[in-house]
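J.: sequence unavailable; structure follows:
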């Protein structure tokens, strides 16, 4: 734990030297069917002396997938915006696969995060309507561990949480989320709603999904990030309830 504390202290000492404006690009990868148990075993807390090998095997599962989607995280000192980046050259020969990846990656959603208020706004397009879901970064109770790993050239620490998932069946599940964040990049931002950690999130594993940083650019000029305000205000539970009602009627 001392290793983690020292890293966080270093983060506080160097925060003023970092540009607070920039763009991070993430890739979304989807593992093949039937790999959930293997992924779960490789993301367990105690990987012992084989943690480097375990992470390498984990990456191999996802890298065997031939297609990925890109997302962009824009940020300034106070806010961030995470959204899907549409590619004009996506191979649409396999339309079913492309549609599945878009659905699994939540490409129809945008996430706005206010660092000071800890508010998260998720703008979702569903059945031709735009919805706005408000939550807080405190809703994800991260367990910070002392386990570290060098990823993309950054010394990262492992954080674990369990995220509620509202299913179309009406049930509620809890999905394990493993995030690797870099205290040397003193930004509390990350992909989707995986924010609030003491360092930029470099990589995330959630069930059979992987989100990984591919590019990070800092800019000197202050960039304006407009809050998400458009949409019918609702909750995730009510949105799924409306979707179930629509499916029964059609």
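T.: Received the coordinates, thanks. Everything numeric here is computed off the predicted structure, so don't read it as measured data.

J.: can we go C-alpha only for contacts and neighbour counts from here?
T.: OK.

J.: what ranges do the helices span in this structure?
T.: Remark: helices of the chain, listed N- to C-terminal, are 2-14, 36-42, 51-63, 95-104, 236-249; assignment by DSSP state H.

J.: quick one: closest of those helices to residue 126.
T.: Within the helices of the chain, the stretch nearest residue 126 is helix 236-249; the backing value is 8.3 Å (Cα to Cα).

J.: any chance of the helices of the chain in CSV, plus mean neighbour count and distance to residue 166?
T.: Written out in CSV, the entries for the helices of the chain read as follows (neighbours: other Cα atoms under 10 Å; distance: least, Cα to Cα, whole Å):
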stretch, mean neighbour count, distance to residue 166
helix 2-14, 14, 34
helix 36-42, 15, 19
helix 51-63, 16, 25
helix 95-104, 13, 14
helix 236-249, 13, 6
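
J.: just put the ones you listed in JSON lines and tack on distance to residue 71.
T.: Formatted as JSON lines, the helices of the chain follow (distance: least, Cα to Cα, whole Å):
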{"stretch": "helix 2-14", "distance to residue 71": "26"}
{"stretch": "helix 36-42", "distance to residue 71": "23"}
{"stretch": "helix 51-63", "distance to residue 71": "17"}
{"stretch": "helix 95-104", "distance to residue 71": "11"}
{"stretch": "helix 236-249", "distance to residue 71": "22"}
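
J.: nearest to residue 160, of those helices?
T.: Comparing these by their distance to residue 160 (Cα to Cα), the top pick is helix 36-42, with 12.3 Å.

J.: off-centre distance for that closest one?
T.: Its chain's C-alpha centre lies 19 Å from the corresponding centre of helix 36-42 when counted by Cα atoms, centre = their mean, to the nearest Å.

J.: ok, second structure coming up, stack it against the first:
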């Protein structure tokens, strides 16, 4: 514990040396585990090896992203880095835009750690929303465990977080009951989509963060903040965000201000809107299945 106290004291001293116009930039690589989806596909005899390969490539493009965090002492802008579609991937851009809002990307995320507020602009199925709310405060448990990330000494902190019901990165399959018969166990899976009827988003997830007091900014990717140093890595549920590049005192400073376009809603209201839309799509898919036209609820495009 003494090691943590000393590093926090160094952070307080370092804060005073920061210029008023200080600004930094950090790049984060995001990866979300897709093991459950791959396992589900392997159990579906209707999916050919070619279809599975295409599906895995699309899953990789959706679940592996790059984000840029531009920050000063009090606020930050966090945004997904735009990528060009590979040759021959028709509709890839539209698919990415459609799913990005559900998979931790899309829009600009403004965070003010001094005022404890955030603003995110999201586009969902042609409609623009502006989510404005207070930052969720996590009860961080500090640890003396350390590791090095990109040349920076980092300390470990853990917390429990309420899972957003509009973030489908945390989607998981429900466990099958042990007493189910063999016939039921060998039935063709109902779907391979992100909104399978036998899946759910947990109410709570575990968060493991690694922060460095060497960069005395109480900020990090997404809505993570509140630690005595910049968060360079965070694992939340099935997703890991790892910092791959840091630039301090950048010359090309970005304007750090909140986005303004879209219908203003709270995070709870936005989650309810997304949940309702997902239920509508799920019912539509189930109806198609009863009519013999079943398929993935969230198509991967052509």
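T.: All right, it came through fine. Please read all numbers here as calculations on a predicted model, not as lab measurements.

J.: about what we covered before: the helices of structure 1: which one's closest to residue 76 of structure 1?
T.: Between residue 76 of structure 1 and the helices of structure 1, the shortest separation by Cα to Cα is 16.6 Å, and it involves helix 2-14.

J.: give the equivalent position in structure 2 for residue 22 of structure 1.
T.: With TM-score structural alignment defining the correspondence, residue 22 of structure 1 maps onto residue 24 in structure 2.

J.: please look at its match and residue 71 and confirm they touch.
T.: Yes: the criterion here is Cα atoms under 8 Å, and residue 24 of structure 2 meets it with residue 71 at 5.3 Å.

J.: can you tell me the closest non-neighbouring residue to residue 165 of structure 1?
T.: When the adjacent residues along the chain are set aside, residue 165 of structure 1 lies closest to residue 173, with 5.0 Å between them (Cα to Cα, 6 or more residues apart in numbering).

J.: residue 24 and residue 71 of structure 2: which is more packed in?
T.: It is residue 71, of residue 24 of structure 2 and residue 71, that has more neighbours when counted by other Cα atoms under 10 Å, with 27 against 21.

J.: counterpart of the more buried one over in structure 1?
T.: Mapped onto structure 1 by TM-score structural alignment, residue 71 of structure 2 lines up with residue 75.

J.: pull the contacting residues for the most centrally placed residue in structure 1.
T.: For structure 1, the residue lying nearest the average C-alpha position, counting by Cα atoms, centre = their mean, turns out to be residue 191 (3.3 Å). Contact analysis of residue 191 of structure 1 by Cα atoms under 8 Å, 6 or more residues apart in numbering lists 26, 73, 82, 201, 211.

J.: report how many residues lie close to the residue lying closest to the third one once chain neighbours are set aside.
T.: This points to residue 82 of structure 1. Distance criterion Cα to Cα, 6+ apart; nearest residue to residue 82 of structure 1, sequence neighbours excluded, is residue 73 at 4.4 Å. Residue 73 of structure 1 has 23 neighbouring residues, counting by other Cα under 10 Å.

J.: these two touch, right, residue 73 of structure 1 and residue 24?
T.: Yes: proximity of residue 73 of structure 1 to residue 24 meets the contact threshold set by Cα under 8 Å, at 5.0 Å.

J.: out of the helices of structure 1, the one nearest residue 169 of structure 1 is which?
T.: helix 236-249 (7.6 Å).

J.: translate residue 222 of structure 2 into the numbering of structure 1.
T.: In structure 1, the residue paired with residue 222 of structure 2 according to TM-score structural alignment is residue 192.

J.: now the contacts of residue 191 of structure 1: which count as buried?
T.: A residue is treated as buried here by neighbour count (16 or more other Cα atoms under 10 Å); on that basis the buried members of the contacts of residue 191 of structure 1 are 26, 73, 82, 201, 211.

J.: tell me if I'm right that the last one and residue 204 touch.
T.: Yes: taking contact to mean Cα under 8 Å, the distance of 5.1 Å between residue 211 of structure 1 and residue 204 places them in contact.

J.: identify the contacts common to the two.
T.: The contact sets of residue 211 of structure 1 and residue 204 do not overlap (Cα under 8 Å, 6+ apart).

J.: enumerate every residue touching the nearest residue to the match of residue 22 of structure 1 once chain neighbours are set aside.
T.: Distance criterion Cα to Cα, 6+ apart; nearest residue to residue 24 of structure 2, sequence neighbours excluded, is residue 248 at 4.5 Å. Contact analysis of residue 248 of structure 2 by Cα under 8 Å, 6+ apart lists 23-25.

J.: just after the top strand by length along structure 2, pick out the following helix or strand.
T.: The single longest strand within structure 2, with elements called by DSSP state E, is strand 152-162. The helix or strand immediately downstream of strand 152-162 of structure 2 is strand 172-173, counting by DSSP states H and E.

J.: which residue in structure 1 lines up with residue 272 of structure 2?
T.: Using TM-score structural alignment, the equivalent of residue 272 of structure 2 in structure 1 is residue 241.
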